[in-house]
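K.L.:
requesting a structural model of the entry that follows:
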Amino acid sequence: MYCRRCGRANRADAAFCDACGTRLGESADRALVPPVHSDTAAHSTPPSPQDHLAAPRHHLPEAVFVGRQREMASLHAALAEALSGRGRLVMLAGEPGIGKTRTAQELSVYATQRGAQVFWGRCYENPGAPPYWPWVQIIRSYVRERDAEQIRAEMGGAAADIAEIVPDVRHALPDLPSAPSLTDPEQARFRLFDSVTTFLINAARGQPLVLALDNLHWADRASLLLLEFLTREIGASRILLLGTYRDIEVSRQHPLFETLGELSRDRLQYRIALRGLDREEVGHFLDLAVGGQPTEELVESVHQRTEGNPFFVIEVVRLLAQEGQLASGSAHRPRGSAMKIPEGVREVIGRRLNRLSPACNQILSVASVIGREFGLEELRCTVDAFLAESLLDSLEETLAAHILEEVPQAEGRFQFTHVLIRETLYDELTAPRRAQLHRRIGEALETLYSADIGPHLARLTHHFGEAFQAGDRAKAVEYAERAGARADVLLAYEEAAHYYQMALDGLEREMMLDQRRRCRLLLALGEARRKAGDFAQALVEFERSLQRDPNRFRTIYGAAQAAEASNNRKVASEYYGKLLALAANRDTERPELAYAKVFVERP
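P.N.:
Down below sits the predicted model:
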């Protein structure tokens, strides 16, 4: 279906535009500034231009976009360079609600009009997202829009490697052989990154690509490493990488901090810091959104309370309209000083939620525990039977109030319109209630996805882990171990180490005395850290395992490899010597022994 706002041709059954997110079927004018009507009067005829800001069942147009002239000029220039064959990475940084995603969407519209293809990869705050999740979304969206021959031509021999993390590739190319295995983890991951990079550069030759990576502060380490790799290779391509992240969350210990440092050191990224709208821009926003010239007092009051944060401005104006504080006709509007404008964004959100039915609020609380995005059946299987009967009615109520929205091109899936809404609901729950809901959600996911549980192991680990004290503790450890093994297969070694550590922590919290399992997990953790290049910590994990099982061949060999990689020749020689002694006592021949012998005898 054709989008009248940005011009993109979408699938016939699409509800929203892939490029700009506009609901399809609206006129171009409505897509830009849709009318919003007051709930203070009933209309038997179409509303007049003076009527504005509807009842809770209407919403403020997100398409209102003001200010950002300097930022948009920089983005347009970066796009122009990419279109001419000089690819680059641009980062949009700022606090929550400052308009990072909205600014990226505005560039997406412009890029589509300039002939580029736009694909989005969104990172989610839930720890349950699979490795490489933003890249999986981008490649999956691209593959679903192409026929098999075009996919085969653009991916070439890289298709088998890419299919390991994006199953849709194998669905499109069912005769695709399995990727040849590599024993060296660094070589395996290099081949995957090179395969993805080669494919994207090939795809951009036919039509320029804009790849938007949203909320990178939630990205897994493997996704960030792929971003670093790709950024270094796109200088002569028609690819624009556009990332967004919350700068206030990126401390020196944050995974994104290291990525930003690497890219900045090599001058591979251009950073745009977004700040709040100024007073004039807030006034212009209110003029467009409210439908009439706002009073100076209103502009001043809203700007002071929101500090120009666009999300907060939207929520404040929405709330004022819903509470009847913005009457039709500017002559009857109270002055800003007379309006009850909330002090904080959570208060704004809370007062908007209070206008929904009790059943609706209960369902939203459950949904907030599932995550920013969730499926209808996931929610249905989690809520009480009484709430399940009115689930569809409650969802319609949340959609009309613009608390939730349908996920484009994903039938039966919904998401909170902003992460701050989800966080507000989640934070209102008591710790015991959260744990109980996490357990119920985990059990629902087990039932729903029992036929193919692999892609959902990370989510199951998250929910059973959060329900550790109130749920099946052994199951929390089991899923963490399985999630670690899956991440290792997908070459996401940092994620694998994270999950193995979770499993070990669970064993210790539960006081489980299964020493063989503990040694197995320590070995797996050491291997994951070694593959991720964290050799010093890998050696620590191997040595912890050897304290309980000193004669395990794989653990001794792992310790020797980690020590050698850390340039600790003395310790490496000791472990290789132990390996040879162990093999001699057991009269065993293994391929690792030849190298151990050479290393020990080396002067």
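K.L.:
only C-alpha atoms for contact and neighbour calcs from this point on.
P.N.:
OK.
K.L.:
ok but Ser251 is inside a strand, no?
P.N.:
No. Remark: Ser251 does not belong to a strand; assigned using DSSP: H, G, I helix; E, B strand; the rest coil, it is coil.
K.L.:
leaving out chain neighbours, which residue sits closest to it?
P.N.:
Phe257 (6.6 Å; Cα to Cα, 6 or more residues apart in numbering).
K.L.:
please provide the structure for the following sequence as well, for comparison with the first:
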Amino acid sequence: MGAPPLIGRRDELAWLEQRLDDSFDGRPQVVLVSGDPGIGKSRLVRELQRIAVGRGAEVCAGRCREQLDLPYLPFVGSLLPRLEQVAGTSPDLRDDARGIGRLLGRDAGDGPAIGPTDGSPEQQQAWLFVAVARLTLRLARERPLVIAVDDLHWADRPSLDLLGHIAIELADHGLRQPTPVLVIATHRPAPDGPVAAELARLRREEICSPLEVGGLSEPEASDLVRKLGLERASRQLVTTVHRATRGNPLFIESVVHRLSRSAGVQEKGGDLVAGTGAPAVPEELGDEISGRVAEVSDPARELLTLASFLGDTVRLPDLAAVTGSGEAELQDLLDEGVGHGVLSWDGPELRFAHPLFSEALHARTDPSRRRRIHLAVADALDVGSAAVEAAGARVLEVAHHLIEAGPLVEPARLLESAREAGERAWDMLAWGEAARYFGAAAGAAEQVGVGDDVLADLHHRAGLAHYRNMDRGPTRHHLERAAECHRTSANPGGLALALADLVRVDITSGSFGIAVDLPPLDDALADLGETDPALVARILAQTAEALWVSGRVGEGAERARRALDLGRTAGDRIACARALVALAMTHWFPLELDEARQRLEEAREIAREEDDPQAEHHYPSSGS
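P.N.:
Prediction:
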């Protein structure tokens, strides 16, 4: 069973087809479709996808979810696996294929490192995103490509970053040669936070076009009312429904659904009219959605509630694993959901007819029952994850559900699962998610009573992930806990690293002239002595930068020279490069520009030779 026919939207669809034509002609397009919940954004975009497929395009579509914040979620089931296939067609693209595997959360294996390993997180992410863009353009050489992202207002930060990078690369590539790619995303009006910032950035691109979807006109609403079963609806009935719903298709569907099951519709002269007993239209769409959910039987509603915790697509094997029931038995209950319009067929897949139904089912579930469901889902996914191709994504999903299950989970199990998920998210450069998982692992480790060295590592990783996610408060909390654990375990190297990262937080979040607390780090360096000259050299370079930022330029220059000498003695060229940059900063302040330029050139040369990606971006050019 396919999706129901599209009602109305002739003008909007014609406009979208023009954007599709432009992309087919080699002019890349980015389209942002906005509108209220239930207004028909997703249905309109699915119709465009159907047209694109009919014209020979390849479509990679995905959706973001409110209740499942997993990195690259709208891309892991469509675009990224397809790009991995493209990369597998040529030995020259082997590194790109492994990079895509990294974004999919798979283990890197025992092969060589993928991309830069000693650069900033931003540079590692840029390398992987360049691989995605390169493969996307290669895929588009075979035939036109449509990339669709639904419900962008719920996107995780890594997905936003990747979408933005693809759009910018398409714009740049389109200036040089034909680029038959259309990116289309739907979102609700006035999103906030990172989504709002990314949308504003996308709109500044010349290839970006917005489309605001409003309610159906009254004639279009009339067609929809009749398609929904009230074939003899009178003008009076259609007008009543249209005015009450303001043309929102999902609201129209819900109201017609209730009218057809009540005494609110009467026959007069062969036509159906709204009688005085017609049910009142709720003020909020959510109330109507909740009412529709309440109409299904208790067993069906229980199953639909479980399905809402599993994802957008209803996965019968997963439901069977969670409930312990046979798939045939569950199918009857799912058919009931389809009959009430809560579920709908989208091609061969069964989905919630609208994300609002999933939201309503979540809202009806009390917190204690939510925790039990999350645990049941985690148990089911954990058992089957080994057989799943995208097992990396399942690792994150299992950890997510275990965290949400709260006190129902044994701390030892949560520690193992969250730590593995943190490693996966870290490798995917999904810093917000890595921070969440490592933080949960650290909390579980406190309960289990692991050694201070293990606890310190978890807190340190959580702190660095928060730092890279630009969240200063949690960064300091976890790094301070890591430092405490290193002191307890008498680990001077670990303590020095944690304190050096705390100094870095102060430097990057402050301004010139701020006071930086260096004595604890100096004490840790003294305890290190000469046991690890390379580590000491790198930390000395960090303290040199801190002294420069705090206005103590002479002391900073002296530290930088010590770091440079020690780095050369230890044979650590990266430590030398960082010391040279710190030394250049101390030359810059008194306007000793020739000396500063020379130090920067030396640092960049070392970094290039060492294949350190900071060479091009972290270290300023001598002409800057």
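K.L.:
what does the superposition give as a TM-score?
P.N.:
For this chain pair, the superposition-based TM-score is 0.76 by TM-score structural alignment, normalised by the length of the first structure; 528 aligned residues with a Cα RMSD of 3.8 Å.
K.L.:
remind me which helix or strand the equivalent of the residue nearest to Ser251 of the first structure over in the second structure belongs to.
P.N.:
Counting by TM-score structural alignment, Phe257 of the first structure lines up with Ala196 in the second structure. Using DSSP states H and E, Ala196 of the second structure sits in helix 193-203.
K.L.:
now do the same contact list for the spatially most central residue of the first structure.
P.N.:
By Cα atoms, centre = their mean, the first structure has its centre lying nearest to Cys123, at 1.0 Å. By Cα atoms under 8 Å, 6 or more residues apart in numbering, the residues touching Cys123 of the first structure are 129, 133-134, 213-219.
K.L.:
how about the strands in the first structure?
P.N.:
Using DSSP state E, the strands of the first structure run over 88-94, 117-122, 209-214, 239-246, 269-273, 373-375, 404-406, 413-416.
K.L.:
please enumerate the helices of the stretch 351-500 of the first structure.
P.N.:
For the stretch 351-500 of the first structure, the helices defined by DSSP state H, counting those that start in this stretch cover 358-370, 376-380, 385-389, 391-400, 419-428, 431-448, 457-466, 473-489, 493-510.
K.L.:
nearest to Val302 of the first structure, out of these?
P.N.:
Nearest of those to Val302 of the first structure, taken as Cα to Cα: helix 419-428 at 19.0 Å.
K.L.:
the closest one vs the second structure, average offset?
P.N.:
Compared with the second structure after fitting, helix 419-428 of the first structure deviates on average by 1.9 Å (mean Cα distance after the TM-score superposition for the first structure).
K.L.:
so where is that helix in the second structure?
P.N.:
With TM-score structural alignment as the criterion, helix 419-428 of the first structure aligns to 355-364.
K.L.:
tell me the buried residues in the matching stretch?
P.N.:
355-362 (16 or more other Cα atoms under 10 Å).
K.L.:
neighbouring contacts of that stretch?
P.N.:
For stretch 355-364 of the second structure, the external contacting residues (Cα under 8 Å, 6+ apart) are 37, 286, 289-290, 293, 304-305, 308-309, 312, 342, 352, 370.
K.L.:
which position in the second structure aligns with Leu200 of the first structure?
P.N.:
Aligned partner of Leu200 of the first structure by TM-score structural alignment: Thr136.
K.L.:
quick one: contacts for its match?
P.N.:
Neighbours of Thr136 of the second structure in contact, by Cα under 8 Å, 6+ apart: Leu83.
K.L.:
which position in the first structure pairs with Cys64 of the second structure?
P.N.:
By TM-score structural alignment, Cys64 of the second structure lines up with Cys123.
K.L.:
ok, its match to Thr417 of the first structure distance?
P.N.:
15 Å (Cα to Cα, to the nearest Å).
K.L.:
same deal with Tyr595 of the first structure?
P.N.:
Distance of Tyr595 of the first structure to Thr417 of the first structure, computed by Cα to Cα: 57 Å.
K.L.:
who's more crowded, these two?
P.N.:
Set Tyr595 of the first structure next to Thr417 and count neighbours by other Cα atoms under 10 Å: Thr417 wins out with 17 against 11.
K.L.:
would a markdown table of the buried residues of stretch 355-364 of the second structure with distance to Asp271 of the second structure be doable?
P.N.:
Listed next are those as a markdown table, based on distance: Cα to Cα, whole Å:
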| residue | distance to Asp271 of the second structure |
| --- | --- |
| Pro355 | 34 |
| Leu356 | 32 |
| Phe357 | 32 |
| Ser358 | 36 |
| Glu359 | 36 |
| Ala360 | 34 |
| Leu361 | 36 |
| His362 | 39 |
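K.L.:
now, which of those residues sits nearest Ala596 of the second structure?
P.N.:
Nearest member of these to Ala596 of the second structure, counting by Cα to Cα, is Pro355, at 56.6 Å.
K.L.:
count of neighbours near Ser330 of the first structure?
P.N.:
Neighbours of Ser330 of the first structure (other Cα under 10 Å): 16.
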